[in-house]
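Visitor: pasted the sequence and its predicted model underneath.
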Amino acid sequence: MPEWTLNVNPAELRVLVSGFQSWSEAELRPLQDTQAVPLMRWRHEQGHDPGFLPSGQAGVWRSHTVLALVRPDGSGWVGGAGDATQTFVGWEARASGDQVTVTCTLEGPEVPVLWEETSDVTATLEAQAVRLGRAMHARTPAPLRVWCSWYSYYRAVTLDAMLDNARRARDLGLPFEVFQLDDGFQADLGDWTEPSAHFGGHARDLPGPLGDLGFTPGLWLAPFLAAPSSRLFAEHPDWMLRGEDGQPLPVGHNWGGAYYALDTTHPEVLAWLRDLAATVRGWGYTYLKLDFLYGAALPGVRHNPQVGRAQAYRQGLQALRDGAGQDAFLLGCGAPLAQSIGLVDAMRTGPDVAPFWDEESRRVWLGDATGPSARNALHTALSRWYQHPWYQPDPDVAICRRELSLLSHEEREAVAGMLDVIGGLRASSDPIALLDDEGLALLRRCLTISTPDRPAALTQSFGGAVTHFSRGTFNLADMRLGGLAAHSYRKGHHG
C-alpha cells in the first residue's frame, strides 16, 4: 500500500474528494473538517461503497480514484489512478499533528498510481483525468438535450403523457434530441419486457411515434436489480448476489422495500443482460439510461469468487454494451464512476436534482448528502468538473417550472448556472404544459450547449464544494456570502 508523509500543517490545507459512484458526495473542504458517514446502514450500499466508507473522523478523508490537497496559493498535491478497469483505487488523507499521511489502497490487480506535488492543483488534476480517459479509451460524444419523464410523472408515467409532451415540445420548437421514458413502464423491477398496469400500452409502442415527431427514443432501465416480488427473482434466485449466509443480499431500499442485485459473474446473467439490451434496442431505443448500476459492484458472495468487484461490475456493463451495440448512447447513473470509462457515453456526476433546495435533516443529522435535492446535485456535480475526459457529464435536469416546485427564482437560476458551467448533457423533466413564458425562456437557456468551465480557485468555497468558476460563482450556503444571496449563482468573469 503506497504511503506518503507530508510535512505540512494540516490547518493550511483543503482536501478535494470524489465519492464512489454518481450520488456519492464530492466536496472541497478544510482538511481538519469531518467527512460524514451516513447513520442509516442501507445508505452505505445505496449511496457509497461499503468496502471503503467515508471515515466519519475529523481530519480523515477518503476518496475514490482521485485525491487533491490544496495549499492557500493553489499549489499542493494530486493523486490519481492509471487504470480503473478491474481495480478500485481508494485514497485516504489523515491529518496528524504537523503532518499529513496519504495512503492509497488497491482492490483488484496492481495498477499504476500517480502522486504529484504541483504548483497548480487544478491543472494537474485535469491532466491526470485526461491520462486516465485515454488509457481506458473513453467515449466522449457530443452532449445531447434530453426530456425525461421522471421529475414530471415519477412512476405514474403513461404512454399518452410521453407523447403529449413530445408533441408540445415539437410544436414549441424546443431543441430536444431525445425523449426518454423513465421508471414506471415495467411490471416490476427486473420484469422489463412486461408492461405495468397503468402505463396504457407497452414500452415498445413508444419509439415509432417519437421517431415520427423527430425525437430519438430513450429508455430507463435498472438492469442489475430485481425486486423480491418480480418474476425474475422467483425464476432465478440463484442469479442474485449473496451474503455470507447464502441468501440473496439486499443492496438498498427503494420502491417500497429492499431489492436485490444480479451476480454479474454468472454466465447466465451476462447472457440475460446482453439479451435485455438487444431486446430494447430492437424496440427502437438507441438511448439507454442505465440506473442503480452500483448493485453489481457491492461486496458479496459471487458465482465466481475469483472475479473481483470492479471486474464483476465491468463485465456486467460490457454485456449491456454488447447487447445494445457500439452505436447506442449509454448514460450511466448510480454507477461506479471511473470503472465505467470506455463503456458509457455519459455519466450522472451527482445526486438527483429535485424541485426543492435541501433535505437538511437527512443531510445534517443523518450524515447523508447523497439523496435528491438541488443543493446536493450542485455540491457534488460542480466538484467533479474535471471528469469531462472520462465521459459526457450529466448534472441532471433543469427545473424551470414554478408550479409543483419549492425552488425560488435564485435557486432555479443556480441550477441553470450549474448546467452552463459543467457544459455536459442538458436535460429537462418539466411537464411542458406547466411552463409559462418565463419558464420556457429559462428552459431554452438551459438547453443551450456550452463549453465546460474551469474553477477560478480551489482556495475559496461558498459551501464546502467547488463554487468559484471563471464564468461565475455559486453560493451553496444558507447565508449571504461574498455579496451573493444564499443558494444563488452570479455570472461574471473572475480574473
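Guide: Looks like it came in fine. None of these values were measured; they are calculated from a predicted model. Numbering: from 1, shown residues only.

Visitor: drop to CA atoms for contacts and neighbour counts, all remaining ones
Guide: Noted.

Visitor: burial measure for N254, as a count.
Guide: The number of residues packed near N254 is 10, by other CA atoms under 10 Å.

Visitor: next, find the distance separating it from V113.
Guide: 36 Å (CA to CA, to the nearest Å).

Visitor: from memory V178 sits against G211, does it?
Guide: No. Proximity of V178 to G211 does not meet the contact threshold set by CA atoms under 8 Å, at 9.7 Å.

Visitor: could you tell me which residues touch both of those two?
Guide: Residues touching both V178 and G211 by CA atoms under 8 Å, 6 or more residues apart in numbering: P217.

Visitor: just the helices in the stretch 1-150 of the chain please.
Guide: Listed in chain order, the helices found in the stretch 1-150 of the chain under DSSP state H, counting those that start in this stretch are 41-47, 121-135, 150-153.

Visitor: among the ones you listed, which is nearest R302?
Guide: Nearest to R302 among those is helix 41-47; the distance by CA to CA comes to 16.6 Å.

Visitor: pretty sure T5 sits against S96.
Guide: No. Between T5 and S96 there is no contact under CA under 8 Å: 10.2 Å.

Visitor: any common contacting residues for the two?
Guide: Applying CA under 8 Å, 6+ apart, one finds that no residue jointly contacts T5 and S96.

Visitor: okay if I get the helices of the stretch 1-150 of the chain as TSV plus mean neighbour count and distance to G80?
Guide: Shown next, in TSV, are those (neighbours: other CA atoms under 10 Å; distance: least, CA to CA, whole Å):
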stretch	mean neighbour count	distance to G80
helix 41-47	20	22
helix 121-135	19	7
helix 150-153	18	35
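
Visitor: check it against this one:
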Amino acid sequence: MGNKMSVISKQWQDVELSVNAGDASYNLKLGKFSLNNCTALMEESKTSYKTSDWKVIQDAPNKLIIGMKTALGKAKLIFSPALNKNNVAGIKIHIELELSKKLCCVNLIPLMVPAMQADHVLEHGRTMGGCRMIKTPVNSDFRSTFQTMVTSGGAHLQFTHPLRQKNLSCVTGKINGRKISGLTVSSIINPCVKKKIASEHVSIFASANGHDLMTAYGEGERTQGKEIILQEPGWNSWDYYRWTISEEEVLKNAAFIKNDPVLSKHIKRITIDDGWQYCYGEWDANPLFPNGMEYLAHKLTEMGFEPGLWIAPTAIEPHSRMAQVKTEMMAKGVSGKPCLAFECMRRYGFILDPTRKDSREWLYNLFSRYVKMGYKFFKLDFLGQTLKARNFSDPSVPRGEIIGKIVEPIRTATKGKARILGCNYNFEAGDQLVDSVRSSGDVHADWRCIKENSSSIAARFWSQGRLWDNDPDFALCRGPQTSKDPALNDLKPCLVFVTPDKSEKDAIGTDNAFASATIEEAKTLLGLVIISGGCINLSDNLPRLNKAGLDLLRRTVSAERGEAGIPLDLFQSEHPSIWIQKASGGHRIMLTNWSDKEKTMSLDLKAHGIECSSLTDFWADGSTKIRNGIIVKKLKPHASYLGRMS
C-alpha cells in the first residue's frame, strides 16, 4: 500500500526533485534551469486526463515511484538518476499505466512543463530533414524527437528519448516571444494490445556545453563494436534527371567521370535513382533501360564503379501486379481494407505490410535478386511513409519497430555484399540495419532549398561517424554561371501540383526548375557538404557543366574527409553560420552569410585552441592572414568562406 505525502524531495548530484502530492505536481532543478509545477497526463481520443491521489510506492536512494489514479487506470510515475557518457548528471522519468478498459491508442505524458523561458530551441526531426534552429523572440509551435535542446542565459537543457524506441515519442510546445508554454514530453502507445503499457524514458540534462550534450547522446545510443564504413564519393542520377533517367545517360556520365583526370580518382560509385523501374512495387527495368539492370551493373563494374540502385521497398503503385494480385500483403486503413497511404509528387500507392512473413520474404527475394546481378549499394527510400498506414496484420508490432521490420530482411539479403543508405529512414529503427542515413531533406540547386536544409545538416553533427555515415544529400553546382546546358531549365517537377482550379497567383513557383544557384550559392552548398564530414554524392549532368562548374566539383571530391564539423552557433542562430572541422592536416573553417546583404564576419580562432598565421582559401588557393588569432572576412550575400590551415 502506498503512503500519502505532502512534499517529498530528492537530490541526485546536481539534480533536485520535489514532488507535491497536494496539487499533483513536481518541480525539477537542473543547473540554471528550474521547471516548476510540472505534471503528468494521459490522453485518449484527444481528451486529456489529469492524474490524482498521488502516493509514494517506493522511495529508494536511486528511485522514486509515485502511484496515481486516472480515468484510464492506475499509473506509476517513476523517477531515477541518469548519467550521460560525459558524466553529466541528469534525471530519467517515465510512466507505467495499467489500463482499466481496452483502448486503441493512448498518449502517455510523464512531463508537462507549464512555462519556461528560452533564447533558442533546437528542434530535431524523426527522419531526414525536419530540424529547425529557432531563435527567440518568435511565435512558433515545435515538435521535436530524440533530442531537444533549449538554451537560456548561455546554458542548455536537453530532453532525450532512446534512439531505439518501441513507442514513438516527442517533445512539443508553443513559443510566444521568449516563453515556451506547455512543453510536453509524450509517448504514443499505438496500438494498445496489452493491459500494461509504458512510455519511453525521457532523460533530462543541463550543461554549459550544448555540443557535448548532443555528442554524449550519440555515444550512448551507438551500437558498440559497429564498424562505421565511410562512403567514397559517388554520382547519383536523381537531381538532374529525375524520372527521365536512361541507360544511355547513366553510361554517358560514367564515361565522363572515368575520362576526367580528377573525378576518376575519387568517384567510385554510380547510383541509378528513381525512374529505372516499371513502377513502384514492380521492380523491373522500363524501356529506357533496354538491356536490363543486370547488364548495366556489369557495365558499370567493368568501368571500375560500384553499381548502386534506388528502391522504395514498401511503396506499391495501384497498376503494379503486386497491387492487383497480392492485396492481402498490403497494409490497411481504418476500414480494414488496403488503402493508398503512400503519396509523393502526386504519385499514390498502397503500402506493403512488413509485419507479414510473406512481405518480408518478398523483400528478401527482391534484394537477393539485385545483389546477384552485381549491385553493391542500395538507397532505400520512402521508408517513413510506411507509418501512414493505420493497420498492420500483426498488431503486436509497435509503431517504433515497423521500419526495422522492413529493413531486417533487406539487411539479411545484402549483408557482406552491399551497403545500405536509409533515406526517409526513421531513426527509431536504430543504427544496426544501415550504413549511412540521410541527414537533410531534399537539396536542390536552389538557394531556398540550400538555406532550409542547412539546419538539419548542422543539427545532425552528433550522429556522423558515431551511428552511421551522414548523407547531407547532393553536392550540386549547376546554375547559370556553372553550366553550358541548353536544357538547364527544362524539367519543372512542381507542375504536378497545379490543379485545374488553381489560380495564377497560387501557381507561382510551380515552374521552378531548381537550377538557379549562383556560383557563390553553389560554393555554400558544397562547403556545407564538406564541412559536415558526411558523404559526397554528385547529381549534375556532368558533361554539360562548364569549366567553373567542373572546377568546383573536382575540388569538392578531392577534399580530404574531415570529422563531423561543429556548427558553433547551433544554439544561437536560425541557420549555421560558423563552423570548425578537424581534419588530419589541421582545421577547416567555414563562415556563411545567409543574408541578402553584404556582411563582415569574424571568428576568434585562439578561443577555440587554433593557432595559425593564415588560412588557405579552399575555392581559390589564395590565403587569408590571421591577425591576433582572429579571421575577418567580408562576404557577399549568400556567400561562404571555406578555409583550411596552411
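Guide: Good, I have the coordinates. Predicted, not measured: the structure shown is a model, and the values here were computed from it.

Visitor: work out the TM-score between the chains.
Guide: TM-score of the superposed chains, computed with TM-score structural alignment, normalised by the length of structure 1, equals 0.84; 448 aligned residues with a CA RMSD of 2.4 Å.

Visitor: related to what we said a few turns ago, out of the helices of the stretch 1-150 of structure 1, which is closest to V397 of structure 1?
Guide: Nearest to V397 of structure 1 among the helices of the stretch 1-150 of structure 1 is helix 150-153; the distance by CA to CA comes to 8.5 Å.

Visitor: just to revisit the earlier point, between V178 and G211 of structure 1, who's got more neighbours?
Guide: With neighbours defined as other CA under 10 Å, V178 of structure 1 and G211 compare such that V178 has more, 23 against 14.

Visitor: quick one: map the more buried one onto structure 2.
Guide: Using TM-score structural alignment, the partner of V178 of structure 1 in structure 2 is R269.

Visitor: residues in contact with that match?
Guide: So R269 of structure 2 contacts 232-235, 305-308 (CA under 8 Å, 6+ apart).

Visitor: please narrow these to those residing in strands.
Guide: 234-235, 306-308 (DSSP state E).

Visitor: F571 of structure 2: which of these is nearest?
Guide: Nearest to F571 of structure 2 among those, with distances taken as CA to CA, is G234, at 32.4 Å.

Visitor: which residue lines up with that closest one in structure 1?
Guide: Match for G234 of structure 2 (TM-score structural alignment): V146.

Visitor: that match reaches S428, doesn't it?
Guide: Yes. Contact status for V146 of structure 1 versus S428: in contact at 6.4 Å, counting by CA under 8 Å.

Visitor: show me where structure 2 has its helices.
Guide: 210-221, 238-241, 247-259, 263-266, 292-302, 321-325, 357-373, 402-414, 447-459, 519-532, 547-558 (DSSP state H).

Visitor: now the angle from the third one to helix 292-302?
Guide: Using axes from the mean of the first three to the mean of the last three CA atoms, to 10 degrees, one finds that helix 247-259 of structure 2 and helix 292-302 are set 10 degrees apart in direction.

Visitor: repeat for the last one
Guide: An angle of 80 degrees separates the directions of helix 547-558 of structure 2 and helix 292-302 when computed by the same axes, to 10 degrees.

Visitor: distance between helix 547-558 of structure 2 and the chain's centre?
Guide: 27 Å (CA atoms, centre = their mean, to the nearest Å).

Visitor: contacts only, for A84 of structure 1.
Guide: Each residue near A84 of structure 1 by CA under 8 Å, 6+ apart is listed here: 65, 111, 136, 338-339.

Visitor: of those residues, just say which sits nearest to L241 of structure 1.
Guide: Closest to L241 of structure 1, out of all of the contacts of A84 of structure 1 and judged by CA to CA, is Q339, at 19.1 Å.

Visitor: can you pull the contacts of the closest one?
Guide: 84-88, 310, 313-314 are the contacts of Q339 of structure 1 under CA under 8 Å, 6+ apart.

Visitor: list the contacts for the spatially most central residue of structure 2?
Guide: Centroid-nearest residue in structure 2, with CA atoms, centre = their mean: M128, separated by 3.1 Å. By CA under 8 Å, 6+ apart, M128 of structure 2 lies in contact with 423-426, 437-441, 456.

Visitor: map it across to structure 1 for me.
Guide: When structure 1 is aligned by TM-score structural alignment, M128 of structure 2 is paired with S22.
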